[in-house]
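Undergrad: sequence-free structure coming up:
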């Protein structure tokens, strides 16, 4: 899907706006899991999540194209929307972001702060996406998808940083929303010729990619009701699934209770703030810890954007 040159070119665009994020081996996480754990800290980007990388590359390419759009519109639960809002503002393009009704108050505030017009429509992400497509037609805006080659090229830069900075990893766990993160990780792993296994992570309450991986074809679900809004997707992307089928070792399902426990573990062992999807990789490792005694594992901490009341309840174990 992507060559090493594609990702290195994308890294030039990304690093013009932000530095590489850190990857640390945390000793208390090693003690907890029984293996050496390297955490890629995508909670340390300008938007608090990995998605900003894809937005920067996508909007840079859009700005260089012709004709110039009068504006863009996209759907999100928050992190993708923040990335598009920030990147659109950097390129002088107006952005409209559609979120589901009842979406994260703090993520909504962040998108507005980056300069986006916010529209609330639909009961979940997939419904908001339909509303965004309608709005694109009505207003003559360019629809920014949640999965696209340029978005994957951008987010793949975190995998490039991780694989070049950390020692050789046996396995990397990656949370799956629509799939840009895991597809980027697979692409970089393959481009570098590494033997690292890539394992996807989904919520038991939003298992569409796990079901699709097992079936070998797209399988949608009727709901995606999970606290991990970054993984709350009902309909997999066919192109992303094709990459995952060819390059992923397996997909692990984790419950909201396991995600909550992983969020508390991150706080106790590293004092890092994590959102639900951000802690999902650790939740999967904790579920499968017996596989990795004495080995070296990478975790993608994909983001730290979570509303304070939700985080307080999670830390309290509620």
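TA: All right, it came through fine. Quantities reported herein were computed from a predicted structural model and do not represent experimental measurements.
Undergrad: CA atoms for contacts and neighbours, from now on please.
TA: OK.
Undergrad: so residue 269 makes contact with residue 31?
TA: No: the pair residue 269 / residue 31 is not scored as a contact, 9.5 Å apart, by Cα atoms under 8 Å.
Undergrad: the more surrounded of those two?
TA: Per other Cα atoms under 10 Å, whichever of residue 269 and residue 31 has more neighbours is residue 269, with 15 against 12.
Undergrad: Nearest residue to that one in space, please, no chain neighbours.
TA: Leaving aside its sequence neighbours, residue 269 sits nearest to residue 28 (Cα to Cα, 6 or more residues apart in numbering; 5.2 Å).
Undergrad: What is whatever helix or strand the one you found lives in packed up against?
TA: If you go by DSSP states H and E, residue 28 is part of helix 27-33. Helices and strands touching helix 27-33, by 3 or more Cα pairs under 8 Å, 6 or more residues apart in numbering; DSSP states H and E, are strand 36-41, helix 256-270.
Undergrad: try it against this one:
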């Protein structure tokens, strides 16, 4: 995929836009989980999520090589779109984003505030992606996928920072949407010659990669039923699946109730707000507390962009 030198260069370009995010060992979370726990705070990037790292690398290259003269278009539930809009404004590339109908109002507002033109279409992310590809052909725009080498290279910088900030980790839980974050973490682990166990995390309501890993081939699911919109993917990417299959020890699926409990735990123990996908790794660790006891574990708090109404109605209501 990429070399350590390429990753170091990408990290420098990311850090030209914002500083590395911190990694903290939170004592109350350690007591709760029974492990020495290191949290990588990707909720503290300029867009509130890790994906901005990949967007910066991808859009910078598109601008440098003049590959999107009319602008680019993509589909998202929010964080990928914010990353492209942030980078598009930085590098002068117009950005159009297709979101599913009923998408997060706050994420929609954030993308518009960053200068993106929004189009609402379809019942879920995968339907929005099909529409974005159609509009790309119709309007002469470059389609920016949610899984791409540039994106993996950029987002891998969070894992490089974590492995260098924290003591040697026994295990790292990483959420899986379309797969850029976990693929980046696997590559960094291997480049650094570490033996850290990498564990994927999916929603029980959207287990496309878990089923694909069990079947040994990509398996499309009919519905992605979860409030953790960053995990709501029905169709796995074959390239991502190949990397995941070769590099993870297992995939853990978590229920929405477990994710909500993890969001509450983050708030109670750290006063950091996590979105559903951001809290999913903690939910998986809490599920596996017994088998992980006494180990040194890393978690990316991959994003904090949860709507206030969702936080109130789905998370606090279950407290």
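TA: Here it is on my side, so go on. Not measured: the values here are computed from a predicted model.
Undergrad: Superposed, what's their TM-score?
TA: Their TM-score after superposition, calculated using TM-score structural alignment, normalised by the length of the first structure, is reported as 0.99; 318 aligned residues with a Cα RMSD of 0.8 Å.
Undergrad: quick one on the thing from earlier: including distance to residue 310 of the first structure, could the helices and strands packed on helix 27-33 of the first structure go into a markdown table?
TA: Listed next are these as a markdown table, based on distance: least, Cα to Cα, whole Å:
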| stretch | distance to residue 310 of the first structure |
| --- | --- |
| strand 36-41 | 21 |
| helix 256-270 | 10 |
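Undergrad: ok, and which of those has the densest surroundings?
TA: Mean neighbour count (mean count of other Cα atoms under 10 Å) peaks for strand 36-41 among these, with a mean of 24.
Undergrad: what range in the second structure does the helix or strand just after it sit on?
TA: Moving toward the C-terminus from strand 36-41 of the first structure, the next helix or strand (DSSP H and E) is helix 51-64. Helix 51-64 of the first structure corresponds to residues 51-64 of the second structure when matched by TM-score structural alignment.
Undergrad: Give the buried residues for the matching stretch.
TA: For stretch 51-64 of the second structure, the neighbour count (16 or more other Cα atoms under 10 Å) marks 51-60, 62-63 as buried.
Undergrad: One more: stretch 73-89 of the second structure?
TA: By 16+ other Cα under 10 Å, the buried positions in stretch 73-89 of the second structure come out as 73-88.
Undergrad: In three-state terms, how would residue 127 of the first structure be classified?
TA: Assigned with DSSP: H, G, I helix; E, B strand; the rest coil, residue 127 of the first structure falls in the helix class.
Undergrad: which stretches of the stretch 1-150 of the first structure form helices?
TA: Per DSSP state H, counting those that start in this stretch, the stretch 1-150 of the first structure carries helices over the ranges 4-15, 27-33, 51-64, 79-90, 105-113, 125-139, 149-165.
Undergrad: post-alignment, the third one versus the second structure, mean distance?
TA: Right, helix 51-64 of the first structure. Compared with the second structure after the fit, helix 51-64 of the first structure shows a mean deviation of 0.5 Å (mean Cα distance after the TM-score superposition for the first structure).
Undergrad: if we look at that helix, which residues are touching it?
TA: Contact with helix 51-64 of the first structure is made by 10, 13-14, 45-46, 68, 79-80, 82-84, 86-88, 91, 150-155, 157, as judged by Cα atoms under 8 Å, 6 or more residues apart in numbering.
Undergrad: And for the first one?
TA: Surrounding helix 4-15 of the first structure, the residues in contact under the criterion Cα under 8 Å, 6+ apart are 53, 56-57, 60, 153-154, 156-157, 160, 188, 191-192.
Undergrad: Straight-line length of stretch 41-53 of the first structure, end to end?
TA: Start to finish, the residues bounding stretch 41-53 of the first structure are 13 Å apart (Cα to Cα, to the nearest Å).
Undergrad: Now which residue in the first structure aligns to residue 15 of the second structure?
TA: Per TM-score structural alignment, residue 15 of the second structure is aligned with residue 15.
Undergrad: For residue 98 of the first structure, state which of the contacts of helix 4-15 of the first structure is nearest.
TA: Nearest to residue 98 of the first structure among the contacts of helix 4-15 of the first structure: residue 56, at 18.8 Å, using Cα to Cα.
Undergrad: And stretch 298-317 of the second structure, what's buried?
TA: Per 16+ other Cα under 10 Å, stretch 298-317 of the second structure contains these buried residues: 298-306, 311, 315.
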